[in-house]
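> Okay, here's the prediction I keep looking at, along with the sequence it came from:
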Amino acid sequence: MNLIDNAVSRRRLLGYLGIGAGALGLAACGGSGGSAAGSGSGGVLTGAELTAEVEASLPNSALEFLVEPDFPSVNGSTPGYVTMPDPLVKGVDAVPGAGGDYTVMSPAWWTSPPNLGDNAYYDAVNEQLGATLEFHVADGNTYADKVQTVLASPKNVPDWMVIPSWNIPPRFIEGVGNVFQDLTEHLAGDAIHDYPNLARLDPAAWAYSMFNGRIYGLPYPSELITNAVFYRKDLFEQLGVEPPTDADSFLSVLTEIIDEGANRWGCENLWNTAQMMYAIPSTFAERDGKLVHPFEMEEYKEAIVWLTKVIESGAMHPDAVAGNDGPAKDRFESGQTLVMNDGVGGWHEALTRVRPTNPDFDQMAMDLFAPDGGAPTLYRGAPVNIFSFLKKNDDAEQVRELLRIADWCASQFGTEEFDLLTYGVEGTHFERDEHGVPQMNDQGRREVTSTYQFLAQPGIVNAKVQFPEYVEASTQWMARQSEHVVDPLFYGIQIQEPSEFGSLSQPFDDLVVDISRGRKDIGALDEAVEHWRSSGGDKLRDFYAEFMS
């Protein structure tokens, strides 16, 4: 399979190889750790070298499903399954481990599971792995601080470390090779055939796992659309309220919901919703041949104005107005608020939490719309949202053992391995109902969490077969939205902004709060944008322009 074709521009190749970003301040971290960016004259590769490096670095990909989905993918949307295959098949022929003992650091946005020795799930999986992985699970809400603390002292880096893309620390791209294992020679070209489940992953996921032109990350592939606006369909129907279809009706619906006597409010903080509705990109976009930052866009101002109206109407929960967003899901799930924005993964997590005590709970994603009610513009999610990294290791056999374990974890839906990772042990963590669908018990809900899955993951599918109506609703929702999805300008490019720009956006986060809460006038935004340009914004624009050449 030729991974370099007319659809891949030289601009994107530069991004894959870290040119521009990888060349900044390497001396501070003692070098790039095997950067391909240094192999050409002045650190810039020729066109032939670019092609050779990318073709050598990206694994081959089969992109195939072992089991055909009940709801196929549409334009890249997530496929879905509502039934369990019978029988399950083996995803890996041999025991992957060789008796190694390894430490793993991983985040959790839920109650941390019991530790090794007190967790039957860990015991069962480790037995199948033929190795012992000891997880050190940290609070996902403060995980960025934990990552930076650990990386500041390399001797404390675990054997395997999970880092979500949003927790990648400043200057990571410069020193990644000093801490983590370069996997390129193990995975590039024909070498990937030793890991058939990893070979099935989309090439875009592998491209995004490259830093300085080398493969360092193991990918947890992302979805076409990563965020949604959720509403309580069950309570909307009780109240006789229809979902909104434009910005004005959205505001009307939120106001109609309010009943302070019943402790019911319209929504949580909808700033992310406003940005989706007004099609605000995450970084620069190209307009009339120029790079324009979201802060400079008229739509950004309009999104703030809409959010301000929501708050002025009294629809937003007072705690959300005060910035207390931590309990937002609790408020939404208990019916104190009826609309919130969240990642699409939060949909089934809410069902798992709430359905045992409230079987009527029905969380639904809104079909999105532009402010005037027209078709929305939605930006494709990054190919990978979570990476795992292996600690730098001179023992090549240990690296291969860990990659075999990663390959085992990347077994697809329909395999015994996927079943064990997702549900645990039958009779201990779950029982099958009359349709063969696993139903988790209390021990399963306590012990079976996303730990091993964060190490490596097959291509994303929706296989929450215990919630068939959710699988249908979510896959059909994403399929409908898929026709409105566009690639952001720098899609698939692993760009890490230099640390000098790290605090540029913070004043705008604060300013959005101040304007929407009535403490400042919208005119303050224009002044802030001018200050942003002169204090580094224009330099940041020049930095991104390097990836346009």
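That came in fine, so what should we check first? Here the structure is a predicted model, which is why all the values come from computation and not from measurement.
> C-alpha from now on. contacts and neighbour counts both.
Fine.
> Pull up the gap between the closest residue to residue 135 other than its chain neighbours and residue 532, please.
Nearest residue to residue 135, sequence neighbours excluded (CA to CA, 6 or more residues apart in numbering): residue 104, at 4.7 Å. Distance, residue 104 to residue 532, using CA to CA, to the nearest Å: 40 Å.
> Tell me which residues are up against stretch 51-62.
1-4, 13, 16-17, 36, 184-185, 187-192, 199-203, 206-207, 213-215 (CA atoms under 8 Å, 6 or more residues apart in numbering).
> could you flag which of the residues you listed are buried?
Neighbour-count burial (16 or more other CA atoms under 10 Å) is assigned, among the contacts of stretch 51-62, to 3, 13, 16-17, 36, 184, 187-189, 192, 199-203, 206-207, 213-215.
> among the residues you listed, which are in helices?
Judged by DSSP state H, helices contain the following of those: 13, 16, 184, 187, 199, 203, 206-207.
> Quick check: the two most widely separated of those residues?
13 and 199 (20.8 Å; CA to CA).
> Spit out the contact partners of the residue nearest to residue 328 when sequence neighbours are not counted.
Leaving aside its chain neighbours, residue 328 sits nearest to residue 268 (6.5 Å; criterion: CA to CA, 6+ apart). The contact partners of residue 268, by CA under 8 Å, 6+ apart, come to 316-317, 320, 325, 328, 332, 337, 339-341.
> one more structure, for comparison:
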Amino acid sequence: MSVNRRLFLTGAVATAVAGCSSGSNGNPEQTVTGIKLPTYTPYPGIQPDLKGNEQGLLDAFLKYPEPPVKAFNTPPMNGGSVSAFVLTGSPVPPAVDQNPYWQELNRRIGADLRLTIVPNADMATKFATLVAGDDLPDLIVPALYTPNGLPAGVANLPAWMASKCQDLTPYLAGDAAKEYPFLANLPTAAWKDCRYNGGIYGLPVSRGVGGSLMFRRDDLLASFGVNPNPGSFAEFRDLCKQVSGPNRWALAQAPTDYVSQMLDLPWRWRDEGGKLKSRYEYEEFKQALADCAQLVASGTVHPDSFTNNAPVKKWFNAGIALLIFDRYTAWPQFYAENIAGPSFAISGMRPPKYNGGGWAATWQAQATNNFTVMKKTDEGRARQLLQLCNWLAAPFGTQEYLFRKYGIAGTHYAMKDGGPQQTQAGVTQTALGVRYIVDSPDVIFVPGNPDATRKSYEYQASIIPTAVADPTVSLFSDAWSRKQGQLGTIINDGQNDILSGRKPVSAWDDVVRNWRSTGGDQVRKEFEEAMRSQ
């Protein structure tokens, strides 16, 4: 997972984002209005078991289609090599000469794929070095949003993109994208984050808008006889106290975001008649801090959750913590890594309204996990690389997707109960990071577990109709691109001081004043200007 983007988008305490999915979101905006995005052309070749909708509910599959659809008859490339700078949240895989999966990938794409695979923790430093050296690869998964703002060598983000990166507008705008049908199959919302300088400057890795949720261990909560769907904050607090005990905690981390949703607070900003107000400026946020600090003090939050890179997912899987706030994409990961065996069962706990009386609205997530830029090149090379990316975007249900995600049958995975189960060779060899170059539309699928897939689908179906979008999504603020790391540190440190009991809730007013004067007000101003120019 990548802490960089979401940590400083939300200002959440470091431990609260330890389970976020990989990738650093871009948040750009066109500098010239009227960009024609790719014409959305859904791929008709595969039908889901449970249908999504235009609100953002994802398609769901109870098993992998059999036989899978063969999407390509020939490799997308005709020899040569392709260089790419990619990230990974997994251990770096074996080099190509020791990696049968990588070798087979090269054969199937028809080119020598030369990857620089960078762990998330090293991405900011490595990207800065890449930019400083000015010897760019063909495809770059950019670490443009880092803990320290823009990387060294990027004085102005749109200018850097215009100077070094390929404008893809002539090849992808409107119906032109139909030449690359699996790129045209990507949802429109994902392309909005690829707009720079009046053009399309990136290829998106799209994700659903379902966002993050409070996962619960249903198998363990059942043994306590508690109501797994508390109807108010008071009932939630009581549940947390009831299930906590020696060497067991209700919560893997302080549930600041979850309680914020109960209090009808925005994710980042709320548009109040053209004026933006940050979540941190509402009085209700101090209530969320006070409540979460009491949960910490009462022993219901794991005491080590404030340490960097706390293994919150392992606590959840081991049953040491029974609740964890994480992105919806963690659903299949929890099942893949569970150590409880067949009894393991999880689901989502919807946030109730703080004082009861129904369900609170959740937050829509950004539709783009990250995006990839192409270095400047000629038209022929640009089209070759787009053909490769079109292959990399082959959707769920195709042979190409199955290989790209899981490897070679019998070597890297075996089909079990309608889902691919990876071998250890599959886990170690396939983590090349190519899924962060571009990816197919996300789907809901827990391999080999149709019941879990259905639960995930039903949860998303329950929250998406009322989920609230952030008004600044896909807008660009130069101050935010430069100062988000500094601003995030102010917020994170201030929250940690209060949640851990080092400072009183009243100290939050000073934190907000510091945040505003350091750049928060300037970010607000620029986002408001971007809103008016849409």
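Received the coordinates, thanks. All figures in this text were calculated on a predicted structure; none of them were measured in a lab.
> what TM-score do we get after superposing?
With the length set by TM-score structural alignment, normalised by the length of structure 2, the two chains reach a TM-score of 0.86; 495 aligned residues with a CA RMSD of 2.4 Å.
> whereabouts in structure 1 does stretch 111-118 of structure 2 align?
Counting by TM-score structural alignment, stretch 111-118 of structure 2 falls onto residues 131-138 of structure 1.
> try stretch 451-463 of structure 2
Going by TM-score structural alignment: stretch 451-463 of structure 2 matches residues 469-481.
> That stretch against structure 2, how far on average?
Once superposed with structure 2, the aligned residues differ from stretch 469-481 of structure 1 by a mean of 1.0 Å; criterion: mean CA distance after the TM-score superposition for structure 1.
> Next, count neighbours for residue 125 of structure 2.
14 (other CA atoms under 10 Å).
> Please settle this for me: is it part of a helix?
Yes. Counting by DSSP: H, G, I helix; E, B strand; the rest coil, residue 125 of structure 2 is found in a helix.
> For residue 131 of structure 2, see how far away it is.
Taken as CA to CA, the span from residue 125 of structure 2 to residue 131 of structure 2 is 10 Å.
> same deal with residue 489 of structure 2?
In terms of CA to CA, residue 489 of structure 2 sits 25 Å off from residue 131 of structure 2.
> which of those two has more neighbours?
residue 489 (21 against 17).
> Now which residue in structure 1 aligns to the more buried one?
Under TM-score structural alignment, residue 489 of structure 2 pairs with residue 506 in structure 1.
> gap between that match and residue 422 of structure 1?
Taking CA to CA, one finds residue 506 of structure 1 at 38 Å from residue 422 of structure 1.
> Sort out which residues of the helix or strand encompassing residue 55 of structure 1 are buried, please.
Residue 55 of structure 1 belongs to helix 47-57 when assigned by DSSP states H and E. By neighbour count with 16+ other CA under 10 Å, helix 47-57 of structure 1 contains the buried residues 50-51, 53-57.
> Nearest to residue 528 of structure 1 among these?
residue 50 (39.7 Å).
> distance of that closest one from residue 258 of structure 1?
Distance of residue 50 of structure 1 to residue 258 of structure 1, given as CA to CA: 58 Å.
> got it, and residue 232 of structure 1?
14 Å.
> quick one: stretch 184-193 of structure 2 aligns where in structure 1?
The aligned range for stretch 184-193 of structure 2 in structure 1 is 199-208, by TM-score structural alignment.
> Run through the helices of the stretch 151-300 of structure 1 in chain order.
172-179, 184-187, 196-199, 203-208, 233-239, 247-257, 271-277, 298-312 (DSSP state H, counting those that start in this stretch).
> for the stretch 1-150 of structure 1, same thing?
For the stretch 1-150 of structure 1, the helices defined by DSSP H, counting those that start in this stretch occupy 10-16, 47-57, 120-129, 143-151.
> would you list those in a markdown table and tack on distance to residue 273 of structure 1?
Formatted as a markdown table, these follow (distance: least, CA to CA, whole Å):
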| stretch | distance to residue 273 of structure 1 |
| --- | --- |
| helix 10-16 | 29 |
| helix 47-57 | 37 |
| helix 120-129 | 37 |
| helix 143-151 | 24 |
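> Quick check: which of those helices is nearest to residue 547 of structure 1?
helix 10-16 (5.3 Å).
> Identify the residue nearest the geometric centre of structure 1.
residue 385 (3.1 Å; CA atoms, centre = their mean).
> Next, the contact list for that residue, please.
By CA under 8 Å, 6+ apart, the neighbours of residue 385 of structure 1 are 164-166, 219-222.
> give me that answer again for 7 Å
Counting by CA atoms under 7 Å, 6 or more residues apart in numbering, residue 385 of structure 1 touches 164-165, 220-222.
> burial count for residue 428 of structure 2?
Neighbour count of residue 428 of structure 2, defined by other CA under 10 Å: 18.
> Show me what it aligns to in structure 1.
In structure 1, residue 428 of structure 2 lands on residue 446 (TM-score structural alignment).
> Would you check how far apart that match and residue 118 of structure 1 are?
Look at residue 446 of structure 1 and residue 118 of structure 1: by CA to CA, they are 11 Å apart.
> cool, residue 355 of structure 1 as well?
Distance from residue 355 of structure 1 to residue 118 of structure 1, by CA to CA: 27 Å.
> Over to residue 321 of structure 1?
From residue 321 of structure 1 to residue 118 of structure 1 the distance is 41 Å (CA to CA).
> try residue 243 of structure 1
Residue 243 of structure 1 sits 46 Å away from residue 118 of structure 1, going by CA to CA.
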